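Chemist: Everything below, folded, please.
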Amino acid sequence: MDGKMQRLIIICGATGSGKTTIQNYLASKYGFERVITHTTRAPRKGEEDKKDYYFESEESFLKNHFVEQVKYAGFQYGSSHEGLKRAFEKSKTATIILDTQGAISYTKIVAAFEMIFWYIEVPSEKQLEMRILNRGQSEEEVKKRLASVEARRDMKIPQNLEPFCEIIENALWKDTKRKIDKLLEFGRDN
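Modeler: The predicted structure follows:
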């Protein structure tokens, strides 16, 4: 490292809002490293351990050193100090996807890096539903997921997170990319 401040871009929003698409865009266009988080849920089709998540058992999950952890739709999720360290070893700017409760946890920590918070929103719940259906989940699974307490909570930005967040509407991908590029003009030196 050459002494430049490390940055963590925290991406939160409703399920299906496009958080992973945005994170993948930041990795491919800017070379930002993903912070891989932990979960006890089973991998979805095409997901890989240590690439998409650290897929854990209930027992192995509890052995990590978490910055934050939450239960979401019946499964444990969390981000670890080790995951942050691994990402910052590869890039001065890293990205992490969190639910809004996880993002709130990051607002309360004193960190040795700059934190940037983005809340991703979509114009309608119907659009969220279609995006999740396109992931290959059944209509029943999608309805159940969107009805969960956590999903309902994440459909709007919590009041205590609002002062920290830049709100990005992700209705049309070309407009979203333009907004992201504009927000990142501050430093292409990752």
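Chemist: When you work out contacts or count neighbours from here on, use the C-alpha atoms and nothing else.
Modeler: Noted.
Chemist: got the contact list for the residue nearest the centre of the chain?
Modeler: By Cα atoms, centre = their mean, the chain has its centre lying nearest to Ile97, at 1.1 Å. Neighbour list for Ile97: 10-12, 19-20, 23 [criterion: Cα atoms under 8 Å, 6 or more residues apart in numbering].
Chemist: Another sequence for comparison is provided below:
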Amino acid sequence: MSSVLILCGKTCSGKTFLAQLLKSEFGYEETISTTTRAPRQHLNEIDGVSYHFTDEAHFLELEAKGEMAESFCFTDESGARIHYGTTKEAITQLTDMQKKVVAVLEPEGAVNLHNYCVQNNIPVSIGYLECPVSLQMQRYQAERIHNGNIEFTEGEKKSHIDRLNRMNGIEAMWDALPSYDFYIPVLEGEDALRDYVETLESHAELFSSIEEYKEPLNLSKAAPSSSALGERLFDKMLSSTKPESSIGFSIR
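Modeler: Below is the predicted model:
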């Protein structure tokens, strides 16, 4: 029987790694989200593989036609609107084939997709990856700052500072949100998480939700952290030594 498992977590909590593990070892298929942001070159993102990249006009057209299973929008530090979403087609083409589906989403998108699945009688659950802030920052430094680049352009530097501000602003609220069915401990090591994944399917089945979340999440107006904080963190990460293997498994 088809089902949808939604993975939530902060930046660098290991969502993508866990989704890849579920695909390679447990037969899950992953949805590909649509976004209006630009591909991240330092992550080698590919259109149609990492995301479906599009412009705002086309994204809004999809929403207006009712083709999105979930979508949300936030305003970045520069004032630009960034849209993310998952089309209904991306979900149904997998569930119609009785596939087990994993989706990696932020909390607002997760609630929207959860409600879409409930309305269409698709078993669904939301798991949240609990990652200590110290480990999150170590991983960001290792994977995104010390990733082979010697120098960053002003645009790349601003992108990192914006992300670090978001990690210390809106993402700091995510741990306490009431919209998760179960929590996934993020452990410092691939083998430990791999052992936990073997029980994940039973968690997903046990907590498959049968009711909608009636109260929509409204996180877009959350106060951002000070822009000076992001800049200080970026400069510190750039100037210090890359963390060793204690950061655990590779993440995005």
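Chemist: re earlier: any idea which of the contacts of Ile97 of structure 1 is closest to Leu172 of structure 1?
Modeler: Lys19 (13.6 Å; Cα to Cα).
Chemist: residue in structure 2 matching the closest one?
Modeler: Aligned counterpart of Lys19 of structure 1 in structure 2: Lys15 (TM-score structural alignment).
Chemist: how close does that match get to Glu30 of structure 2?
Modeler: In this structure, Lys15 of structure 2 and Glu30 of structure 2 are 12 Å apart, going by Cα to Cα, to the nearest Å.
Chemist: what comes up buried for stretch 118-134 of structure 1?
Modeler: By neighbour count on 16 or more other Cα atoms under 10 Å, the buried set for stretch 118-134 of structure 1 is 118-122, 128-129, 131-133.
Chemist: Met237 of structure 2 versus the counterpart of the residue nearest to the centre of structure 1 in structure 2, what's the distance?
Modeler: Superposed on structure 2 with TM-score structural alignment, Ile97 of structure 1 falls opposite Val104. Distance, Val104 of structure 2 to Met237 of structure 2, using Cα to Cα: 26 Å.
Chemist: Enumerate every residue touching His83 of structure 2.
Modeler: By Cα under 8 Å, 6+ apart, the residues touching His83 of structure 2 are 35-37, 56, 59, 71-74.
Chemist: repeat that for 10 Å
Modeler: Counting by Cα atoms under 10 Å, 6 or more residues apart in numbering, His83 of structure 2 makes contact with 34-37, 54-56, 59-60, 71-75.
Chemist: Mind checking what secondary structure the counterpart of Val49 of structure 2 in structure 1 has?
Modeler: Alignment note (TM-score structural alignment): Val49 of structure 2 maps to Lys51 of structure 1. Three-state call for Lys51 of structure 1 (DSSP: H, G, I helix; E, B strand; the rest coil): coil.
Chemist: Lys51 of structure 1 is in contact with Glu33, isn't it?
Modeler: No: assessed by Cα atoms under 10 Å, Lys51 of structure 1 is found out of contact with Glu33, at 11.3 Å.
Chemist: Look at the two and report which has more neighbours.
Modeler: More crowded of Lys51 of structure 1 and Glu33, by other Cα atoms under 10 Å: Glu33, with 25 against 12.
Chemist: Quick check: chain neighbours aside, which residue is closest to the more buried one?
Modeler: Residue nearest to Glu33 of structure 1 in three dimensions, not counting chain neighbours: Ala94, with 4.7 Å by Cα to Cα, 6 or more residues apart in numbering.
Chemist: average gap between the host helix or strand of that neighbour and structure 2?
Modeler: Taking DSSP states H and E as the criterion, Ala94 of structure 1 maps to strand 93-97. Compared with structure 2 after fitting, strand 93-97 of structure 1 has a mean deviation of 0.5 Å; criterion: mean Cα distance after the TM-score superposition for structure 1.
Chemist: in whatever helix or strand comes next after that strand, what counts as buried?
Modeler: Counting by DSSP H and E, the next helix or strand C-terminal to strand 93-97 of structure 1 is helix 100-107. For helix 100-107 of structure 1, the neighbour count (16+ other Cα under 10 Å) marks 100-104, 106 as buried.
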